[in-house]
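>>> Sequence first, then the predicted structure, then my questions.
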Amino acid sequence: MTRFSGRPHDSVTAIPSKSAAHRYMICAALAQGRSVIRGLPGELPDDLTATLDCIRALGAAAVFRDDTLEITGINAKPDVLRLDCRDSGATYRLLYPVAPLIGGRAEFMLSPSLAARPMEPVTELLKSKGVAAEKLSVSGSFGPGEFPIRGDVSSQYISGLLLALSLLEGESRIRLTTPLQSKSYVELTRASLSAFGGESQWMGQDTILVKPRRLKAADVTVEGDYTHASLFLAAGAVYGPVTVTGLDPGSIQGDRAMLSILDRMGARVDMGGGSVTVSPGRLRGIDVDVSDTPDLAPAIALAALAAEGSTVVKNGGRLRFKECDRISAIATELKRLGADIDEAPDGFTIRGGGKLHGAACLCHNDHRIAMLLIMAAGLCGGIELNGAECVSKSAPGFFDEYRQLGGSIS
């Protein structure tokens, strides 16, 4: 057990966007020539390490120095690819449809929690194209055409197809059979491909046209991560002013929506000079639809604990298929602290402003749950947390950030 206490405030620098880095790394591996990816953390989080290991297994050469990664596109094509995705859903889902176009057979190694997450929409689609597709292996190439797939299970399915279809010789169409959720992540993939010479365009509301383009090496810089910053921004609304530097105010990251959510709740949000400062106000509960921003649920929960009235988080059913069932984990662990919270099938309701107390909590092996509980420690006089090291999945420097903001770890 590790004890956390303190009321975070002050200033911290945003870490590089994990979502953007995954996509740049894969695009660079698929491109001709040597690409340079700048602005990475000195110590890669576990998920990005998984992607780096996998693109090397695909045949790309990669050299990491300080904050810069140089990647030379795939040259050798092994007959059998063994890809250890660890616990990284992005690594697995982005590379799954790409792998059979690179080598003869790809075998995937997944953590137990990742193996339990759904993949059937992709495996069934590829089977319809003549590919031998199972959860842990895929083999057999496929050609251009129409690719119908659900848009409401994981946007990573669509992102993986965008990457794969860019490699084919003819035009393809991704047709969404259900409304797309987390569209911003698909747009991030399209923007990443564009930086490497790829081309795609929307045709109406439910179809993406993917044009065949040979990807070319590029020099790109990873922007600051709004998802990771969201808990720090929420802490600014709860405890005292927090400034996060290194965030692009014009970013297409969907989780930039945390700024408008905090503003609606009554916090003061100031932007300028590449930084965002959030200060306390009279926080009030609101309704938040997280269908496009499910990863913001923990940060919204933190702000809701200190808000007057009810905060309702809804349309977040996909949260049940993350590293853990995040809806259940948030409800279970915040109840340990004395929170008034009700769980719903697709979200939760928090009635804030009540008195909280310290407790021993569990992380559920989920980095986002661990970070939420650590940041909530200041509201309840401190907590004891088992398994907090899981934060390394996305932010190995999180404990240093917490101390920098005035938190205490013992």
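Happy to help now that I have it. From a predicted model like this one, the values you see are computed outputs, not experimental measurements.

>>> switch to C-alpha atoms for all contacts and neighbour counts from now on
OK.

>>> Tell me the buried residues in stretch 360-370?
361-370 (16 or more other C-alpha atoms under 10 Å).

>>> What's the separation between residue 68 and residue 54?
Using C-alpha to C-alpha, to the nearest Å, residue 68 is found at 18 Å from residue 54.

>>> which one of those two has more residues nearby?
residue 54 (24 against 17; other C-alpha atoms under 10 Å).

>>> so the nearest residue to that one once chain neighbours are set aside is in which element?
In this structure, residue 54 finds its nearest non-sequential neighbour in residue 83, 5.3 Å apart by C-alpha to C-alpha, 6 or more residues apart in numbering. Assigned by DSSP states H and E, residue 83 belongs to strand 80-86.

>>> same check, this time on residue 12
strand 10-13.

>>> now that strand: how far from the chain's centre is it?
21 Å (C-alpha atoms, centre = their mean, to the nearest Å).

>>> Is it correct that residue 173 falls within a strand?
Yes - using DSSP: H, G, I helix; E, B strand; the rest coil, the assignment for residue 173 is a strand.

>>> was I right about it contacting residue 206?
No - under the criterion of C-alpha atoms under 8 Å, residue 173 makes no contact with residue 206, lying 9.9 Å away.

>>> putting a second one here so we can go through both:
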Amino acid sequence: MELRTNAEQLKGEISVPGDKSISHRSIMFGAIADGRTTVSNFLLGDDCLSTISCFKKLGVHIEQQGQEVAIEGKGFEGLMESEEVLDVGNSGTTIRLLLGILAGRPFFSSLVGDQSIGKRPMTRVTKPLSIMGAKIDGRQDGKYTPLSVRGAALKGMEYTMPVASAQVKSSLLFAGLQARGTTRIIEPAKTRDHTERMIRKFGGNLKVDGKIMEVEGGQPLKGTHIHVPGDISSAAFFLVAGAILSKSEIKLKNVGLNPTRTGILDVLTEMGVDFTIEGNEEELFEPCGDMIIRSSRIKGTVIEGDMIPRLIDEIPIIALLATQAEGTTIIKDAEELKVKETNRIDTVVNELSKLGAKIEATSDGMIIYGKSSLSGGVVSSHGDHRIGMMLAIAALVCKEKVYLENSEAISVSYPTFFADLHRLMDL
């Protein structure tokens, strides 16, 4: 598709879609809790709809009317063996967290995904789940899909995660809720804590001491109501758009401000971006508030260390921001980008280079030299929703025509992305 270019400003206010991570988990916890769970502002993206589809196949009654979802849970015991293969589509969250749930169920399951999922490593989840007692197999000794799971009576364990991953941590917490005894998880760096918050919201208990979590098996969970705040990872694209286009001012309503997800805000502050937050309701199950972003004079920075897990999904759009900054930006310690929907290090570098950016890949990140004047060309999302949205924002500052291939990937997390973008441009 041909993208809008040569934009002068973005003005107005929008509400970004519900948080993808929280939407996934609301369905999963609703399915394993006892009683009715209702969810509002659910994300209607392809990934989250894959989660609903999988749990319906596992015998869970789920009703959906737009962004409102109701789940009738019957506890872990209410899950039934599916007569069909469980297809997770493009969703790494669905397959990795679902593996933790299925690991403790006394039946057989088969899981597949799309071509991208087929390339993403599953050993980081299947190995510790196998130690707990699950029987999991797949291509290359369980490294890649399709995967088969024969659930078993799990036993608690202590596990030190070699890679900081909220998906791995969450999968093991789901398994730990079913296991005999205590499951103790130690993560190398703090990752998003939506699963821990959700356990408590559904009436469960766990101990958290810094990077160490302990959960007891056999806890009953009770259905509840979940309001999903706006996804800060989706908001990030408009935060950057407002910063790099002159005369812009955008208000983003009801954005999630979970401290484990706000690394993007720390980076924006460090790079001199002008933004404010209104009505930050920190006492909520998931804190949220409105964000106002304005045109800014941007400077380069260094992004590394424990900051990376708090903004891993935002790095593609931060790279674009860095192309419009004065000076050099260096991103380090981001090897995890290589095993996302694409190898995001190489993909970001290659696609932005096509538009004229001065950017180079490193073994664990990238170096971006600002300020670059972007031209135009033919670019591709490579089936990665965040790459697609980043390129659409990049086109706004391009001087020539930009054509985006595989734009349909954006619907994975933000089905109304182009409608919202055009609304802010056309005011």
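Nice, thanks for sending it over. All values reported here derive from a predicted model rather than from experimental measurement.

>>> Show the contacting residues for the equivalent of residue 175 of structure 1 over in structure 2.
Residue pairing (TM-score structural alignment): residue 175 of structure 1 is matched to residue 185 of structure 2. Residues in contact with residue 185 of structure 2 (C-alpha atoms under 8 Å, 6 or more residues apart in numbering) are 158-161, 169, 172, 212-214.

>>> Quickly name whichever of those residues is closest to residue 92 of structure 2.
Lowest distance from residue 92 of structure 2 to the contacts of residue 185 of structure 2 (C-alpha to C-alpha) belongs to residue 169, with 13.4 Å.

>>> Give the burial count for the nearest residue to residue 212 of structure 2 once chain neighbours are set aside, as a bare number.
Distance criterion C-alpha to C-alpha, 6+ apart; nearest residue to residue 212 of structure 2, sequence neighbours excluded, is residue 186 at 4.6 Å. Per other C-alpha under 10 Å, the neighbour tally for residue 186 of structure 2 reads 20.

>>> Relative to residue 214 of structure 2, how far out is residue 186 of structure 2?
According to C-alpha to C-alpha, residue 186 of structure 2 and residue 214 of structure 2 sit 9 Å apart.

>>> now swap in residue 194 of structure 2 and tell me
15 Å.

>>> again, but for residue 302 of structure 2
For residue 302 of structure 2, the distance to residue 214 of structure 2 equals 34 Å [C-alpha to C-alpha].

>>> Likewise for residue 315 of structure 2?
From residue 315 of structure 2 to residue 214 of structure 2 the distance is 31 Å (C-alpha to C-alpha).

>>> Between these two, which is the more surrounded one?
residue 315 (26 against 20).

>>> Strands of the stretch 1-150 of structure 2, residue ranges please.
2-3, 11-15, 34-40, 61-65, 68-74, 86-87, 108-112, 135-138, 144-150 (DSSP state E, counting those that start in this stretch).

>>> what about the second one, distance to the chain center?
Averaging C-alpha positions (C-alpha atoms, centre = their mean) puts strand 11-15 of structure 2 22 Å from its chain's average.

>>> what's it packed up against?
Packing partners of strand 11-15 of structure 2 (3 or more C-alpha pairs under 8 Å, 6 or more residues apart in numbering; DSSP states H and E): strand 249-256, helix 417-426.

>>> Buried deepest among the ones you listed, which one?
For these, average neighbour numbers computed from mean count of other C-alpha atoms under 10 Å are highest in strand 249-256, which has a mean of 24.

>>> Please list all residues in contact with the residue opposite residue 81 of structure 2 in structure 1 once aligned.
Under the alignment (TM-score structural alignment), residue 81 of structure 2 maps onto residue 78 of structure 1. Residues in contact with residue 78 of structure 1 (C-alpha under 8 Å, 6+ apart) are 58-59, 103-104.

>>> what's the neighbour count on the spatially closest residue to residue 304 of structure 2 that is not a sequence neighbour?
Excluding its sequence neighbours, the residue lying closest to residue 304 of structure 2 (C-alpha to C-alpha, 6+ apart) is residue 332, at 4.8 Å. Number of residues near residue 332 of structure 2 (other C-alpha under 10 Å) recorded here: 18.

>>> got it, and residue 329 of structure 1?
18.

>>> likewise residue 165 of structure 2?
Once other C-alpha under 10 Å is used to define contacts, residue 165 of structure 2 is seen to have 18 neighbours.

>>> Aligned to it, what sits in structure 1?
Match for residue 165 of structure 2 (TM-score structural alignment): residue 154.

>>> Trace residue 237 of structure 2 over to structure 1, please.
Aligned partner of residue 237 of structure 2 by TM-score structural alignment: residue 231.

>>> Does that match belong to a helix, a strand or coil?
helix.

>>> so which strand or helix has the closest residue in space to it that isn't next to it in sequence?
Nearest residue to residue 231 of structure 1 in three dimensions, chain neighbours excluded: residue 299, at 4.7 Å (C-alpha to C-alpha, 6+ apart). Under the criterion of DSSP H and E, residue 299 of structure 1 resides in helix 297-305.

>>> Now do that helix: which range of structure 2 does it align onto?
With TM-score structural alignment as the criterion, helix 297-305 of structure 1 aligns to 315-323.

>>> List of residues touching that stretch?
With contacts defined as C-alpha under 8 Å, 6+ apart, stretch 315-323 of structure 2 is touched by 236-237, 240, 244, 298-300, 328-329, 344, 348, 352, 357-359, 368-372, 386-387, 390, 394.

>>> list the contacts for the aligned partner of residue 219 of structure 1 in structure 2?
Alignment note (TM-score structural alignment): residue 219 of structure 1 maps to residue 225 of structure 2. Counting by C-alpha under 8 Å, 6+ apart, residue 225 of structure 2 makes contact with 37-39.

>>> re the thing from before, what's the strand holding residue 83 of structure 1 packed up against?
Identification of packing neighbours for strand 80-86 of structure 1 by 3+ C-alpha pairs under 8 Å, 6+ apart yields helix 46-58, strand 105-110.

>>> Make CSV out of these and add distance to residue 261 of structure 1.
Formatted as CSV, these follow (distance: least, C-alpha to C-alpha, whole Å):
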stretch, distance to residue 261 of structure 1
helix 46-58, 28
strand 105-110, 35
